[in-house]
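Peer 1: fold the following and give me the result.
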Amino acid sequence: MNIKICGIRREKDLSSCERAGADLIGFINIKRSKRMVEIPELNNLILSMKDKNKAVLVIEPENMADAIERIEKTGLKNIQLHSLSADEINNLKKHYQPTRETDEDGNSVDNQGDLRVIRALGLSTVIGPQKIREIQDFARVCDCLLFDYQIRGKTGGTGKQIPLKIAVEAARIAKQTKPDLKIFLAGGMDKKRMEEKFEILEEFFDYVDVNSKVEDKPGVKNTTKINELIEIKTFNKA
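Peer 2: You can find the predicted model right below:
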């Protein structure tokens, strides 16, 4: 099981995540978020990273063109979407499929790299037929699904935990649809849940996504809490 730490706004917190061994690091470019980072500031943070492949751009674009604009401005290819339909995501991925071209010396080169899409989906206390179809539709076109607690149709930043039984059910539906899909679990993930439910989390989820529970306040991370969380993973792997 891997750990993604999201909501990074400060270079100090970015360094803490990298030193601790976070597997992915998320930067939120969504206006409604308390952890919103504007693109210029986001790019400055990315420049300081030791491994830029760990950076995840978290966006809620109005449409495919909006998504492409933000992707191009940051150069990131790990994208976490909180909007766009399954059809729009399919078209977005096609836009970024690598194609072979020939340079001036006659060498074959790729003009674009693959896009890795994580689609956030909201869960609460029940999974009905409509939610099953939603999970299946997005599983077919995405590389990863991220399950987060949903309030009034919005996901992310709630700090509330999805009942584990519901999250596991959603993960099973997604994996049955696309076995190689990567599954993220978000929503109030903290040290206590990681310690008490590690075996279940390890069995059904590829990543846990942590944000508010390693903070002193929105956008201000706590290095000790980050280290403690990642030590749980290290200890259980030993």
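Peer 1: going by C-alpha atoms from here, please, whenever you check contacts or count neighbours.
Peer 2: OK.
Peer 1: what segments of the protein are helices?
Peer 2: Under the criterion DSSP state H, the chain carries helices at the ranges 11-20, 39-47, 64-74, 86-95, 129-141, 164-177, 191-196, 198-204, 223-237.
Peer 1: need those helices in TSV (columns: distance to residue 102).
Peer 2: Formatted as TSV, the helices of the chain follow (distance: least, Cα to Cα, whole Å):
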stretch	distance to residue 102
helix 11-20	37
helix 39-47	30
helix 64-74	22
helix 86-95	19
helix 129-141	29
helix 164-177	38
helix 191-196	49
helix 198-204	43
helix 223-237	45
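Peer 1: ok, residues contacting stretch 119-127?
Peer 2: By Cα atoms under 8 Å, 6 or more residues apart in numbering, the residues outside stretch 119-127 that reach it are 80-83, 135, 138, 142, 144-151, 153-155, 162-163, 166-167, 170.
Peer 1: buried residues, that stretch. List them.
Peer 2: Neighbour counts over stretch 119-127 (16 or more other Cα atoms under 10 Å) mark 119, 120, 121, 122, 123, 124 as buried.
Peer 1: before we move on, back to that, buried subset of the contacts of stretch 119-127?
Peer 2: The neighbour-count criterion (16+ other Cα under 10 Å) marks 80-83, 135, 138, 142, 144-150, 154-155, 162, 167, 170 among the contacts of stretch 119-127 as buried.
Peer 1: so which of those sit within strands?
Peer 2: Of these, the ones assigned to strands by DSSP state E are 80, 81, 144, 145, 146, 147, 148, 149, 150, 154, 155.
Peer 1: circling back: nearest to residue 2, out of the helices of the chain?
Peer 2: helix 223-237 (7.9 Å; Cα to Cα).
Peer 1: so for that closest one, what gets flagged as buried?
Peer 2: For helix 223-237, the neighbour count (16+ other Cα under 10 Å) marks 223, 225, 226, 227, 229, 230, 233 as buried.
Peer 1: how about the second one, nearest residue that isn't a chain neighbour?
Peer 2: Using Cα to Cα, 6 or more residues apart in numbering and skipping the chain neighbours, the partner closest in space to residue 225 is residue 214 (5.2 Å).
Peer 1: please generate a structure for the following sequence too, so the two can be compared:
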Amino acid sequence: MRIKICGIKRVEDVFMAAYCGADAIGLLMGQKYPSDDFINIDLAQKIVKECPPYISPVLVTHLDDPEKISYLASQIGFTAIQLHSDCTVESIRSLRETHPHIKIIKNFHVDGLEMIHAMKPFESVVDAFILDTLDLANNKVGGTGLTHDWNISRDIVRKVSRPVILAGGLTPENVADAIKIVKPFGVDANTGLKDSSGFKDNTKMFNFVYRAKQEFFQVRNLSTKPRDKEVLWIRS
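Peer 2: Below you'll find the model as predicted:
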């Protein structure tokens, strides 16, 4: 189970995400739609520079111009790019030519099984899909705090050939149920992990990661308890 904490806006939240066991952090740059989580290039560079080992910094962007996306990726040092835009297959191919070693994740908003037809052409050019919720009332394409029909997401996971990351209104309270139903490759949360200041809440991050990983073991029928030999080895 891969876990990403999105909407990071300060260095201390990166370290806490790492301590809690997250695999990746998301930095929002290149804004076209309403959001309080976008940061400037100077802060992004500082956060990525301080990013602990084994934590992947992900560029989360509304941009669809491969040159502008490439510029941000090069200037800051991202290991993955998450596209929340109407970019084309051709533009992603162009981005891959510039950054062959960067993983590319394409966002789709869950509104019905027919969306699988729109996803299929991208299977050959992306490394993963992320399923999110669209907030038409507030013109938000991510970080909405809204869930969607997880039964649709479950069917999408079964019918596409790329790994699927689940997002959209995930919290420490509902992430286990979401994983149980959808069985995604990973989960991604932002709004549900904030405190009243708009930054990340340490307890919420810990509980989110813990419950996500616990449910993953349950879904996969894996034990979280060490075997007898492992216990003896730890004690010796």
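Peer 1: picking that back up, quick one: the residue nearest to residue 225 of structure 1 and residue 227 touch, right?
Peer 2: No. Judged on Cα atoms under 8 Å, residue 214 of structure 1 makes no contact with residue 227 at a distance of 9.3 Å.
Peer 1: and the residue nearest the centre of structure 1, how far from residue 60 of structure 1?
Peer 2: Central residue of structure 1 (Cα atoms, centre = their mean): residue 80, 4.9 Å from the mean position. Separation of residue 80 of structure 1 from residue 60 of structure 1 (Cα to Cα, to the nearest Å): 8 Å.
Peer 1: before we move on, what about residue 10 of structure 1?
Peer 2: Distance, residue 10 of structure 1 to residue 60 of structure 1, by Cα to Cα: 21 Å.
Peer 1: cool, and residue 114 of structure 1?
Peer 2: In terms of Cα to Cα, residue 114 of structure 1 sits 20 Å off from residue 60 of structure 1.
Peer 1: again, but for residue 121 of structure 1
Peer 2: Applying Cα to Cα, the value for residue 121 of structure 1 to residue 60 of structure 1 is 12 Å.
Peer 1: name the residues contacting each of the two.
Peer 2: residue 82.
Peer 1: is it true that residue 178 of structure 1 touches residue 141?
Peer 2: No. Residue 178 of structure 1 lies out of contact with residue 141 (Cα under 8 Å); the separation is 9.3 Å.
Peer 1: tally of neighbours for residue 199 of structure 1?
Peer 2: Residue 199 of structure 1 has 12 neighbouring residues, counting by other Cα atoms under 10 Å.
Peer 1: what distance do you get for residue 65 of structure 1 to residue 84 of structure 1?
Peer 2: With distances taken as Cα to Cα, residue 65 of structure 1 is found 11 Å from residue 84 of structure 1.
Peer 1: compare the two (neighbour count), which wins?
Peer 2: Neighbours per residue (other Cα under 10 Å) separate residue 65 of structure 1 from residue 84, with residue 84 holding more: 17 against 11.
Peer 1: enumerate every residue touching that one.
Peer 2: Counting by Cα under 8 Å, 6+ apart, residue 84 of structure 1 touches 60, 61, 62, 63, 64.
Peer 1: how many neighbours does the aligned partner of the first one in structure 2 have?
Peer 2: Going back to what we said before, that points to residue 60 of structure 1. Matched by TM-score structural alignment, residue 60 of structure 1 corresponds to residue 62 in structure 2. Using other Cα under 10 Å, residue 62 of structure 2 has 21 neighbouring residues.
Peer 1: quick one on the thing from earlier: give me every residue that touches the residue nearest to residue 225 of structure 1.
Peer 2: By Cα under 8 Å, 6+ apart, residue 214 of structure 1 lies in contact with 190, 221, 222, 223, 225, 226.
Peer 1: what is the nearest of those to residue 42 of structure 1?
Peer 2: residue 221 (16.2 Å).
Peer 1: isn't the closest one right next to residue 13, touching?
Peer 2: Yes. Contact criterion Cα under 8 Å: residue 221 of structure 1 and residue 13 qualify, at 5.9 Å.
Peer 1: more neighbours: which of these two?
Peer 2: Just comparing residue 221 of structure 1 and residue 13: by other Cα under 10 Å the higher neighbour count belongs to residue 221, 26 against 19.
Peer 1: give me the nearest residue to the aligned residue in structure 2 for the more buried one, chain neighbours excluded.
Peer 2: Aligned counterpart of residue 221 of structure 1 in structure 2: residue 200 (TM-score structural alignment). Nearest residue to residue 200 of structure 2, sequence neighbours excluded (Cα to Cα, 6+ apart): residue 194, at 4.3 Å.
Peer 1: would you agree the one you found is in contact with residue 172?
Peer 2: No. Residue 194 of structure 2 is beyond contact range of residue 172, at 11.2 Å (criterion: Cα under 8 Å).
Peer 1: need the residues touching each of these two.
Peer 2: Overlap of the contact sets of residue 194 of structure 2 and residue 172 (by Cα under 8 Å, 6+ apart) consists of residue 204.
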